[in-house]
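Chemist: Next one to model:
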Amino acid sequence: MDLLDRRKILEECCSKHRTPLWQFQFPDRNTKELKTSIFCPTCIQEDIALHEEEKLQAALNQQAYVTTYDVLMRDSIVPTELKGVSFENFKADTAEEKQMLEFAKNQVEKYKQGMTGNTLITGQTGIGKSHLSFSMAKAINEHFKEIGKPKRVLFVSLTEIIKRIKNGWNYGKGASLTEFEAVKQLTSVDFLILDDLGAKNATIAPKSDWEQDFLFDILNNRETTIINTNLNSQEIKTIYNARNASRIFKGLEGNSFKAFSIPDKRYSINKLKQGEQTP
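Modeler: This next block holds a predicted model:
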C-alpha cells in the first residue's frame, strides 16, 4: 500500500499554517500494536528545507575554512613545542611577565575591534615571545571563526622561509618553496606573525640585498603584521635598511612591548634539568 493511501486527513488544523493535519498509524516493531502519528505536512516540509539549508551552509563553511581558518594550523611553520601553547598556560611569575601577557591579550582585543598596523614584541631569547605570539594567532583565528568571518592567520619563522627558498637554489627542481610562492603566501594572509625576526647572532651585520628586498616585498604589501624579535631598535636599524626598518616600526605607538628584565625561561629549565641529573 502506498504511504499516502495510509494517511487520514483530519478536520483539526495546524495552528501555524491553518492546514489540515495528517494522521498515520504504524505497527510497533516490538509489540505490533498500532501507533498513531499526527503532524502538519507543511511543517514537515519546512523542517526538511531547513535541514537541507543547514547542510548546505555547513558545506559552504567548511569550504571557506580551507582558505581561511584552516590556514593557521595547516600552513604555519610552528615548532612542536609551541603547538599546545595558549594564554592560559603562559607562566607569568614576575610583574614584567604579567605585563607582557596582558599586552598580548590587549593586542588581540584591538585586532578584534578592527585595528590595522603592526605589533612588536622585543626581548632576549627564551622569555616567551614565541609562546605569546602563537597564542595571539590562535586567539585571533578562533575569534573570527566564532563571529562567522574567518580570517587567514599565518605564523612563520622568516629565517626558516628564507632557508627553504635558498635550498631551492641549490637543488633546483627539488625546491619546496620559491620566492614568488613565499611572497604571495605571506602577503595574502590577513594576519601574519613573524617569529624571531632577524634572530641575533654573534655579529650584528646588515642582511644581504636579496634578504632586504625579500622582506620589503612582504612588509610593503601588508597592513597587519605581528613581529617578535630579540633585536633592539638600534640593532633592527643596523640589520635592516631604512625602508624595512620604517615598515617594521609602522604604527607601533601603543602597540609595542620591550621586555627588560625577564630571564631566559628555556635556559632556566635546562639548567634545572641538568641539576636534577647531577648525582
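Chemist: can we go C-alpha only for contacts and neighbour counts from here?
Modeler: Noted.
Chemist: Show me where the stretch 51-200 of the chain has its helices.
Modeler: Ranges of helices in the stretch 51-200 of the chain, per DSSP state H, counting those that start in this stretch, are 71-75, 95-112, 129-146, 158-171, 179-188.
Chemist: Next, the second sequence, to be compared with the first:
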Amino acid sequence: MTSKIENQTSNDLFSTVVFETDVCECGNPYNAAYLQKFRDYKARGFLAYRCEVCQKKVNEEEWRKKVAEEENAIALENCRKFFFEESILDKKLKLATFDNYHPRNDEQKKGKEIAIRYVNSFDHDNPRGLLLFGNYGTGKSHLSVSIAKKIVDKRNFVVFLPVPDYLANLKATYGNNSDTELRIINKIARVPLLILDDIGRVDPSGWVEEKLFQIINRRIGMHTIYTSNFGPSELPHRIGGRNFSRMMEDVHPLRITGDDHRLKHFK
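Modeler: Modelled structure (predicted):
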C-alpha cells in the first residue's frame, strides 16, 4: 500500500515528480519516484526506487520488464482458466500431454510429430487446421488436447468441445433464457483455436447439418482442429457435403490408426 510522503517537487502543469513509499521485497520501506502527468494520479509513469536497507535499485527499464512479466503471468492464468472452464474434458483428457502420449505404430508417431510441428508453427496470420481421423482409441483426442495446452501456454484462448456435447448444449438452450444458442456459438467462434472432437458421430439430420454449418462456416480462415472416427470419404455423408467442403479449407487430413489404447490392459 502506498502513501504520499512528499509533495510535488515541481509545479509544472504538465508533469511533476512525486515520491511515495512502498515495501521492498526485503520487507523494508523504500521511496519510489513517479512522473505524474497533468496532476492526474492515474496518468503517471514509474521512474526508479532505491531501498536503503538492501541497497536494491530498480530503474524504469527493469520495472517495465517486471510489469511485462506480471502481465504475461496474468494473461497465461486467464487463458488456462478459460480453457478448463469452457472446454468439456473427461478426467483422462485433463491430464493429456505430449509427454504421456506413447505412439504404438508409425502412423501414431507421425501424428505426434505433426501435432508438435503444428504447435511450433502456430501463427495468427497463417491459420491452418488439422483433421485427425481413424478408428477409435488411437489417441486423436489426446493429441488434440496436447496441442491445445501448448497453444494456451502461448497465451491464447482455446476451447475443446466434443461435437455431441456441443450439439446437446445448443438444444438445452431452447426455452432457457439464461444462455442463448447464439451466445454459445459466438463464444467458441471467436477463439484463436477451436477443437471440435468426434465430428460425424451424431446421426445426420437437417438440424445437425445446419448447426454444424453455423460454426464450421464461422471458423473458415481460423485455426481449427477436428477429430473423427470417419475419414474423408465418409464424413460428407455424416455431416453433409457442404459442411465437409468448408471444413477442409486449409485443413490437413492426418490418418491415425492402430489398436484401441483403452483396451491395452485386456490383451
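Chemist: tm score of chain vs chain?
Modeler: The TM-score (TM-score structural alignment, normalised by the length of the second structure) is 0.70; 217 aligned residues with a Cα RMSD of 3.2 Å.
Chemist: before we move on, back to that, do you know which of the helices of the stretch 51-200 of the first structure lies nearest E54 of the first structure?
Modeler: The closest of these to E54 of the first structure is helix 129-146. By Cα to Cα, the value is 16.6 Å.
Chemist: That closest one packs against which elements?
Modeler: helix 71-75, helix 95-112, strand 153-157, strand 191-195, strand 225-229 (3 or more Cα pairs under 8 Å, 6 or more residues apart in numbering; DSSP states H and E).
Chemist: ok, now with 10 Å
Modeler: Other helices and strands packing on helix 129-146 of the first structure, by 3 or more Cα pairs under 10 Å, 6 or more residues apart in numbering; DSSP states H and E, are helix 71-75, helix 95-112, strand 119-122, strand 153-157, strand 191-195, strand 225-229.
Chemist: Where in the second structure does the first one fall?
Modeler: Looking back up the chat, that one is helix 71-75 of the first structure. Helix 71-75 of the first structure corresponds to residues 82-86 in the second structure, going by TM-score structural alignment.
Chemist: can you tell me the mean distance of that stretch from the first structure after alignment?
Modeler: For stretch 82-86 of the second structure, the mean deviation from the first structure after alignment is 1.8 Å (mean Cα distance after the TM-score superposition for the first structure).
Chemist: Could you check how many residues crowd around A175 of the first structure?
Modeler: 14 (other Cα atoms under 10 Å).
Chemist: The one 10 residues further on now?
Modeler: The number of residues packed around Q185 of the first structure, counting by other Cα under 10 Å, is 14.
Chemist: Now which residue in the second structure aligns to it?
Modeler: Under TM-score structural alignment, Q185 of the first structure pairs with K187 in the second structure.
Chemist: wouldn't that match be in contact with E86 here?
Modeler: Yes: with contact defined as Cα atoms under 10 Å, K187 of the second structure counts as touching E86 (9.2 Å).
Chemist: Now the common contact residues for the two.
Modeler: Here K187 of the second structure and E86 have V159 as joint contacts, going by Cα atoms under 10 Å, 6 or more residues apart in numbering.
Chemist: give me the number of residues near the residue nearest to G128 of the first structure when sequence neighbours are not counted?
Modeler: Nearest non-adjacent residue to G128 of the first structure, counting by Cα to Cα, 6 or more residues apart in numbering: K265, 7.4 Å away. By other Cα under 10 Å, 14 other residues sit near K265 of the first structure.
Chemist: Contacts only, for K265 of the first structure.
Modeler: K91, T125, G126, I127, G128, K271.
Chemist: From the residues you listed, keep the buried residues only.
Modeler: T125, G126, I127, G128 (16 or more other Cα atoms under 10 Å).
Chemist: out of the residues you listed, who's nearest T67 of the first structure?
Modeler: Nearest to T67 of the first structure among these is G128, at 29.1 Å by Cα to Cα.
Chemist: Contacts for stretch 165-176 of the first structure, please.
Modeler: E160, R164, L177, T178, E179, F180, E181, A182.
Chemist: now those: which count as buried?
Modeler: Listed as buried from these are R164, L177, T178, A182; burial here means 16+ other Cα under 10 Å.
Chemist: Is the second one in contact with K184, as I believe?
Modeler: No: in this structure, L177 of the first structure sits apart from K184 without contact. The criterion is Cα under 10 Å, and the distance is 11.1 Å.
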